[in-house]
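>>> all I have is the shape, not the residue letters:
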């Protein structure tokens, strides 16, 4: 039987993630996932692609909101965005979104942690960022994730990769929202519609991987060409290396570790 074995959210795009026992689905994916983003003063997003050290900033969520922890700078408490927050236009890939700027003190702390001047912004609930209509449906929304609400990888797919590597890598390198166990390696490539617990999902597109997979999340440093080099030998489609599947959710249910996964087709 295929079961859900990990649930992860990444509150701030490209910072460290948080593992959960339960995750609530909302209009953008898992609640709290990539609702914040780090941007340059011109509004363009910043990620580990250019600032690998972002992996060292650990977010946490509690009743008081978002907190950021850095091994050298300590803790930063992030005030909530409000309707009075300044709205600024930000760019995620080719998409322009009107986001809410958080706070200049947070910007100062984050600029030191990231290594360049930056702002922290919030994706408001009334913002509309349409998923790519080549794969999704009209009305499918996404927050600050790269393109789709959720990313799923099977544990067996990582096991297959690690058998080919001189040094195995953890699942954290690939930043999935959902990890499933109990299926064959890359079985997820063949799925088109699945149900996890009481929630339905469309499997819309393989995930193309980038240099973020070469960043060690424990050190915030690049480790070389792996695992991209090995993946490129057997997971290449055209010029892109694929690992994991992007999902769009059709329900807003509660996901719990141990939930069964049913392949509809």
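Okay, I see it. In this text, all values refer to a predicted model and were calculated from it rather than measured experimentally.

>>> rest of the way, CA atoms for contacts and neighbours
Noted.

>>> surely residue 225 touches residue 215?
No: the criterion here is C-alpha atoms under 8 Å, and residue 225 misses it with residue 215 at 9.7 Å.

>>> and those two? Which one has more around it.
Remark: of residue 225 and residue 215, residue 215 carries more neighbours, 26 against 12, as counted by other C-alpha atoms under 10 Å.

>>> list the contacts for that one?
By C-alpha atoms under 8 Å, 6 or more residues apart in numbering, the residues touching residue 215 are 48, 52, 55, 173, 221-223.

>>> and for residue 47, the neighbour number?
For residue 47, using other C-alpha under 10 Å, the count is 18.

>>> which residue, other than its chain neighbours, is closest to it?
Once flanking residues are discounted, residue 47 sits nearest to residue 14: 5.2 Å by C-alpha to C-alpha, 6 or more residues apart in numbering.

>>> same question for residue 128.
Residue 128's closest residue in space is residue 141 (C-alpha to C-alpha, 6+ apart), at 6.6 Å.

>>> returning to that earlier point: now the residue nearest to residue 47: how far from residue 264?
Relative to residue 264, residue 14 is positioned 32 Å away (C-alpha to C-alpha, to the nearest Å).

>>> more neighbours: which of these two?
Set residue 14 next to residue 264 and count neighbours by other C-alpha under 10 Å: residue 14 wins out with 26 against 12.

>>> take a look at this one as well, against the first:
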């Protein structure tokens, strides 16, 4: 029987993942997941795509209203802001988020260089998405499975039979999932349309299109070559999407996810066409 074996939140978009034993499910994702984001001087999102060093920044929630960010011996504490709204842009979406203030802006600008500001999404309705979503790229949650990762790593190894470095296995953290479900067959999740994890039901929206962030070492921020994108392009390409993992959205009653929760497939069907 499939079960939830890993649960992760990312308090600041594109910063290091935080493993948790349980998490409340809100209509727009897991509580504490991707409610904060760095933007540049033009208000445009800054992610690991632009600055791989973000992978090394640890952000945690000391309590629901206090964000703590650490870099080496330097620490920043920021309370949930109630300041002015700032016009920001996440990919092609423009909306307003709450500015976290000048102290946070100075801290990040001095640490990383350039002009940076930290913003907070206080209401999902501020972001114009069909499915309520925090500051995640597309949908509230991302689900992956170890069986599919093992199958992908077999494909990577087979594509590089004479080069153990290029054919090295890719760890799960490259894909930055929220929920990891063990006990399912490889790629089974691509046929799931509706699932229950513990007490919470989700609709499975679509496959997740992968980008250059999957080539970054999440411990160091270093680029590690073309994998897994090369293998996904060769073996798991759907339309223009290099797919790994499934986007989820809460469906119906909310609740709490806990490690060890049973995962029940409620509905299966044809694979949605990636956007």
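Done, it's in. Not measured: the values here are computed from a predicted model.

>>> what does the superposition give as a TM-score?
After superposition, the two chains reach a TM-score of 0.92 (TM-score structural alignment, normalised by the length of structure 1), with 255 aligned residues with a C-alpha RMSD of 1.4 Å.

>>> would you mind finding the match for the residue nearest to residue 128 of structure 1 in structure 2?
Under the alignment defined by TM-score structural alignment, residue 141 of structure 1 corresponds to residue 132 in structure 2.

>>> is it fair to say that match lies in a helix?
No: counting by DSSP: H, G, I helix; E, B strand; the rest coil, residue 132 of structure 2 falls outside a helix, being coil.

>>> just give the number of residues close to it.
21.

>>> ok, it touching residue 126?
No: the criterion here is C-alpha under 8 Å, and residue 132 of structure 2 misses it with residue 126 at 9.6 Å.

>>> just the strands in the stretch 151-275 of structure 2 please.
179-182, 192-197, 200-209, 237-238, 241-250, 256-258, 263-268 (DSSP state E, counting those that start in this stretch).

>>> and of those, who's closest to residue 40 of structure 2?
Proximity to residue 40 of structure 2, assessed across the strands of the stretch 151-275 of structure 2 by C-alpha to C-alpha, is greatest for strand 200-209 (24.6 Å).

>>> so which elements touch that closest one?
When contacts are defined as 3 or more C-alpha pairs under 8 Å, 6 or more residues apart in numbering; DSSP states H and E, strand 200-209 of structure 2 packs onto strand 192-197, strand 241-250.

>>> nearest to residue 66 of structure 2, of these?
Per C-alpha to C-alpha, nearest to residue 66 of structure 2 of these: strand 241-250, 25.7 Å.

>>> tell me roughly how far the closest one lies from structure 1 on average.
By mean C-alpha distance after the TM-score superposition for structure 1, the fitted strand 241-250 of structure 2 averages 0.7 Å away from its aligned residues in structure 1.

>>> okay, buried residues for that strand please.
241-250 (16 or more other C-alpha atoms under 10 Å).

>>> so what secondary structure elements neighbour it?
Packed next to strand 241-250 of structure 2, using 3+ C-alpha pairs under 8 Å, 6+ apart, are strand 141-144, strand 200-209, helix 229-235.

>>> hey, which of these is tucked in deepest?
strand 141-144 (a mean of 25; mean count of other C-alpha atoms under 10 Å).

>>> specify, as a residue range, where that strand falls in structure 1.
The aligned range for strand 141-144 of structure 2 is 150-153, by TM-score structural alignment.

>>> gap between that stretch and the chain center?
9 Å (C-alpha atoms, centre = their mean, to the nearest Å).

>>> what does stretch 254-265 of structure 1 give?
That offset, for stretch 254-265 of structure 1, works out to 19 Å (C-alpha atoms, centre = their mean).

>>> list the buried residues of it.
Neighbour-count burial for stretch 254-265 of structure 1 [16+ other C-alpha under 10 Å]: 254-261, 263.

>>> still on that earlier bit, quick one: contacts for the match of residue 141 of structure 1?
Here residue 132 of structure 2 is in contact with 27-28, 124-125, 139-140 (C-alpha under 8 Å, 6+ apart).

>>> cool, and residue 17 of structure 2?
8-11, 58, 176.

>>> tell me the SS of the nearest residue to residue 54 of structure 1 once chain neighbours are set aside?
Excluding the flanking residues, the one nearest residue 54 of structure 1 by C-alpha to C-alpha, 6+ apart is residue 15, at 5.3 Å. Following three-state DSSP, we place residue 15 of structure 1 in the coil state.
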